[in-house]
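Enquirer: here you go, sequence then predicted model.
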Amino acid sequence: MSFTLQVLFFLSLPFILALLILSYFSSSKSVKNLPPSPPKLPLIGNLHQLGSSPHRALQAMAQTYGPLMLIQLGTVPVLVASSVDAAKQIMKTHDLIFSNRPHLNIPDKVFYACKDIAFSKYGEYWRQVKSIAVLHLLSNKRVHSYQHVRYDEMTLMMGKIRSANGSPVNLSELLITLTNNVVCRVALGRTYEGRKFKNLLERLMESLGGFSVGSYIPSLRWVDRLSGLERRADQVAKEFDEFLEDVLDEHVNKNMDNVEARDLVDILLEFRRDNAKGFRLERDMIKALIVDIFSAGTDTTFTSLEWATCELLRHPRAMKELQKEVHEIGRGKSVIAEDDLDKMPYLKAVFKEGLRLHTPLPLLVPRESTEDIKLNGYDIQSGTQVLINAWAIARDPSVWEDPEEFRPERFLNSPIDYKGFGFELIPFGAGRRGCPGIQFAMVVNELVLANLVYKFDLTLAGDEGMDMTETNGITVHKKRPIVVSATPCS
């Protein structure tokens, strides 16, 4: 046996040497200086180190390996950026090279082979649908035109709180219902209330938040099937498709005499009929855009509003400061109007601080490099996936004083904003792939919170205090709902 092994070794030695020489020359040509990397295991790489809160795990790893580190998730090399400068290099200096999206199995199922804006590949198709969204769906004029929808839904929510007469109210439930209804009315023309529709939205977000082993280790895609992840994603995609088919049929057949009452589906169908500039907006594309609006418009809007409210309840001094501001602006009005919001710097500071501490998508949406590039002295290969740890950047002690503290005042005399022009606070991303719906989301948030604290004094119901446990997934929610007692302000 020993002799046989020796013979085999000597026979294979030329091949081993040839492979080593080939590997040396190919690696020296393609990659000269890789970013620092933590040790990895065969096959799975660093997957086992991510745990249930990848943004926290990656923050801890970056403290050892630096603000630009290279990890291996299965067969996929992943560059992780955890500093303001690293984020700026990726989303501004070299934004074009890092504007692609990697192929991910679950979004591919849910968004009609990624025909949406968020997950579609960078190129002409993405440019066309992004242009449609920015010019026709999310422009300042269009967002303003749905002001009555926001007022209607806010008034309904306030009425429900008032009718509780001081009894405990599940505020989280009311906030998510409000954001769902606003998005439904704006996108589809009417609300779709009931447990079935709400459950469909919940399962959509659960599917998107599930970790797909097959996206990173193709040979182990059977694990996704065994765990039920693919089956659940297929089922929710099928049910959402059936729902959207009915919505589209309903819109195709409805009377459009009232141009002012057009919703987003009407606008997309009109664009399809006009076939503007030769770009054909197919039925699946329209459905993908609508799913995009629901997943981003509902989930991240509600999450931001819930966390900001949560922090105010935990910090009574900040709550009193905000109430003082809104009452000074309100001056006895029946409602805080949207025109009043720009006069409220503390309100805006509360949301900035809430977004800083509780970034809705802590790692944003993954990017992918399209070319070999030198980044801060490191060689990054084409096809490398990129994660930007916006959550870690927002808690970087070299940028923020007392980064774990909720202190809205830090933004009162600061130029830092969340709109993607600076990189200290990037909850909505930045550059070409930044979120185009920032204004749509934040006007809902500001209007609701301003009126909530204008009309009611809120206190936590019960004696247990605020549970700050987070959920796992692509969007980080508060795990347990906010239950409050609400007393009308005198």
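Expert: Good, I have the coordinates.
Enquirer: CA atoms for contacts and neighbours, from now on please.
Expert: OK.
Enquirer: enumerate every residue touching Val335.
Expert: Asn451 (C-alpha atoms under 8 Å, 6 or more residues apart in numbering).
Enquirer: tell me the SS of it?
Expert: With DSSP: H, G, I helix; E, B strand; the rest coil as the basis, Val335 sits in coil.
Enquirer: I'd like the next helix or strand past the longest helix along the chain.
Expert: Using DSSP state H to define each element, the chain has its longest helix at helix 283-314. Once the chain leaves helix 283-314, the next helix or strand it forms, by DSSP states H and E, is helix 316-330.
Enquirer: in that following helix, what's buried?
Expert: Within helix 316-330, the residues scored as buried using 16 or more other C-alpha atoms under 10 Å are Ala318, Met319, Leu322, Gln323, Glu325, Val326, His327, Ile329, Gly330.
Enquirer: any idea how far the fourth one lies from Val453?
Expert: It stands for Gln323. As for Gln323, its distance to Val453 is 6 Å (criterion: C-alpha to C-alpha, to the nearest Å).
Enquirer: putting a second one here so we can go through both:
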Amino acid sequence: MATSEGDGNDSQCPMLSKTLSGPSQSLLFGNLLQIDANTHLSWTKWSKEFGSIYKVSFGPMGNAVVFSGVNELAAAFEPESENDNTFSDRWRPPVLEKIGYAGSISWENWLEGAKQRKHLMKEVFRSMDIEGLLKKEVDAVCDVLSNKEQVDVCELLNQANNNILLSLTLNRGDRYEYNDDEFKILSEVITSNHNRPVIASPMNYVQCLWHTPLYNTMRRNYKCLKSTLQPYIDSHRADFDSENIRDLIDGYLGGIEETSFDVQEAIDHIKFLFPPACSLRVAMQWVILFVTRNDDVQKKIQEEIDQVLTDADEVNDEVVTNKMPYINAVIKESLRLATPVVQLIPHCAIKDTNFKGYEIKKDTIIIPNLWGPNHDPENWVDPFVFKPDRWLNVDNLPPGFMPFGSGLRKCDGYLMSMTALRILTATVFKRFHLKGVEGEKLPSLEDSFMLVGCNHPNHFNVIATNRH
């Protein structure tokens, strides 16, 4: 893959400015009709022709610049750098103006509220027993694996992911049983609009469509969401204790220094938290799928577990992190090969800047493509082959691996997600041997599909056999 010259934030001298190239575009729709449903494949294909930084047109929504090289991404989002600050805002498509984005840590500009909300979430997580919460959820996953003849892994981990998010946001750190009616209603209501595109929404191009029946269901779903979540805010207000922050709603009610928000904004925070948080669900699905597809990998995981833990020992994150390098390698390789977050939520330049010799104007849309660098043969030998062992020699690894982003807008749940992946992988394969169902083909990377900005595997069933 071509790599642009220069490093970091280049001089403002006009002589250094280079012209951004990109695919040819139509007058009305720009490049919109040329972009694949799996957008990351288009970004990666064009980077081979136009280089690691190039321009595309979103038609009436404006122009965008795609960053598709490992060096470019590292320079753009290096923590505490000038570039990271320059590209820290969000581009918001017109449909978000109708839905309402205030309260959204994902879509607010950095200084508009996202910085404070990130601090709030960090402090809420710090006040909670995150590892204990995750262990309970993984135990529930194992109960299902143990008690059913065969299990739809994607559906099971979808339920687990929803439960984790509900525990963090509104259920005071507790979990629901999967057959609980309240859990089913909350899961359905909160995720009701997840299959509806935001960036590719037709209303972004013809804004009067918002008032047509085409968007009746979306408007109705968001109204239902607010009415469903309001009682949880009211009940939290009734038993709130600033010395005991139990979840996100408590954080909004007070007790977190340097933050001051209307508690009603917690509804919008939760509304917009679930879509990007599907990255954890998808990452868990890919890890289970890759290990189930590769029996030699599964055996090596179990050998490592058996060397470190006895049958009676409980899995804990510190032990997995420090004493199980192969499990950590499997997780990283799964995140690289599948790249659950194939592209970051679009960023936006807060000012005119010269980056890598290219003039980028204020408000330009920035598309960070993570898929491209993770599958670049210049970075990785056999980039489309699952090889966990490549991670065991850190000296041979290319720089810039960022499965959940980097810098100011890095995923707020990154550390929790990595903990969840370690506990899930070690616990499931300590207790079970997983295999596919006879006569059913396990999906592959080629079968994946895009939804809510994440790369999903197709649904698959497994049979879990107790090891002990």
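Expert: Received, thanks. Owing to the predicted nature of the structure, the values given are computational and were not obtained by experimental measurement.
Enquirer: now the TM-score, please.
Expert: Here the TM-score for the pair of chains, by TM-score structural alignment, normalised by the length of the second structure, is 0.86; 441 aligned residues with a C-alpha RMSD of 2.7 Å.
Enquirer: now render the buried residues of helix 316-330 of the first structure as JSON lines, adding distance to Asp467 of the first structure.
Expert: Listed next are the buried residues of helix 316-330 of the first structure as JSON lines, based on distance: C-alpha to C-alpha, whole Å:
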{"residue": "Ala318", "distance to Asp467 of the first structure": "19"}
{"residue": "Met319", "distance to Asp467 of the first structure": "18"}
{"residue": "Leu322", "distance to Asp467 of the first structure": "22"}
{"residue": "Gln323", "distance to Asp467 of the first structure": "23"}
{"residue": "Glu325", "distance to Asp467 of the first structure": "27"}
{"residue": "Val326", "distance to Asp467 of the first structure": "27"}
{"residue": "His327", "distance to Asp467 of the first structure": "29"}
{"residue": "Ile329", "distance to Asp467 of the first structure": "32"}
{"residue": "Gly330", "distance to Asp467 of the first structure": "32"}
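Enquirer: closest to Leu458 of the first structure among those residues?
Expert: Distances from Leu458 of the first structure to these, taken as C-alpha to C-alpha, are shortest for Met319 (9.1 Å).
Enquirer: separation between the closest one and Val365 of the first structure?
Expert: The value you get for Met319 of the first structure to Val365 of the first structure, if C-alpha to C-alpha is used, is 32 Å.
Enquirer: elements contacting the longest helix of the first structure?
Expert: helix 171-188, helix 195-209, helix 264-274, helix 316-330, helix 345-357, helix 438-455, strand 456-460 (3 or more C-alpha pairs under 8 Å, 6 or more residues apart in numbering; DSSP states H and E).
Enquirer: and Asn413 of the first structure, what does it touch?
Expert: Asn413 of the first structure neighbours (C-alpha under 8 Å, 6+ apart): none.
Enquirer: could I get the helices and strands packed on helix 283-314 of the first structure as JSON lines with distance to Val291 of the first structure?
Expert: Formatted as JSON lines, those follow (distance: least, C-alpha to C-alpha, whole Å):
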{"stretch": "helix 171-188", "distance to Val291 of the first structure": "10"}
{"stretch": "helix 195-209", "distance to Val291 of the first structure": "9"}
{"stretch": "helix 264-274", "distance to Val291 of the first structure": "11"}
{"stretch": "helix 316-330", "distance to Val291 of the first structure": "35"}
{"stretch": "helix 345-357", "distance to Val291 of the first structure": "24"}
{"stretch": "helix 438-455", "distance to Val291 of the first structure": "16"}
{"stretch": "strand 456-460", "distance to Val291 of the first structure": "34"}
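Enquirer: can you show me the strands along the stretch 101-250 of the first structure?
Expert: Taking DSSP state E, counting those that start in this stretch to define them, one finds strands in the stretch 101-250 of the first structure at 169-170.
Enquirer: tell me the contacts of the equivalent of Val476 of the first structure over in the second structure?
Expert: Correspondence of Val476 of the first structure to the second structure, assessed by TM-score structural alignment: Cys454. Counting by C-alpha under 8 Å, 6+ apart, Cys454 of the second structure touches Cys278, Ser279, Val282, Pro340, Val341, Val342, Gln343.
Enquirer: and Ser172 of the first structure, what's its match in the second structure?
Expert: So Ser172 of the first structure corresponds to Cys154, using TM-score structural alignment.
Enquirer: just to revisit the earlier point, looking at the first structure, which of the contacts of Cys454 of the second structure hold up?
Expert: Retained in the first structure: Val282, Pro340, Val341, Val342, out of the contacts of Cys454 of the second structure (criterion both residues aligned by TM-score structural alignment, their matches' C-alpha atoms under 8 Å).
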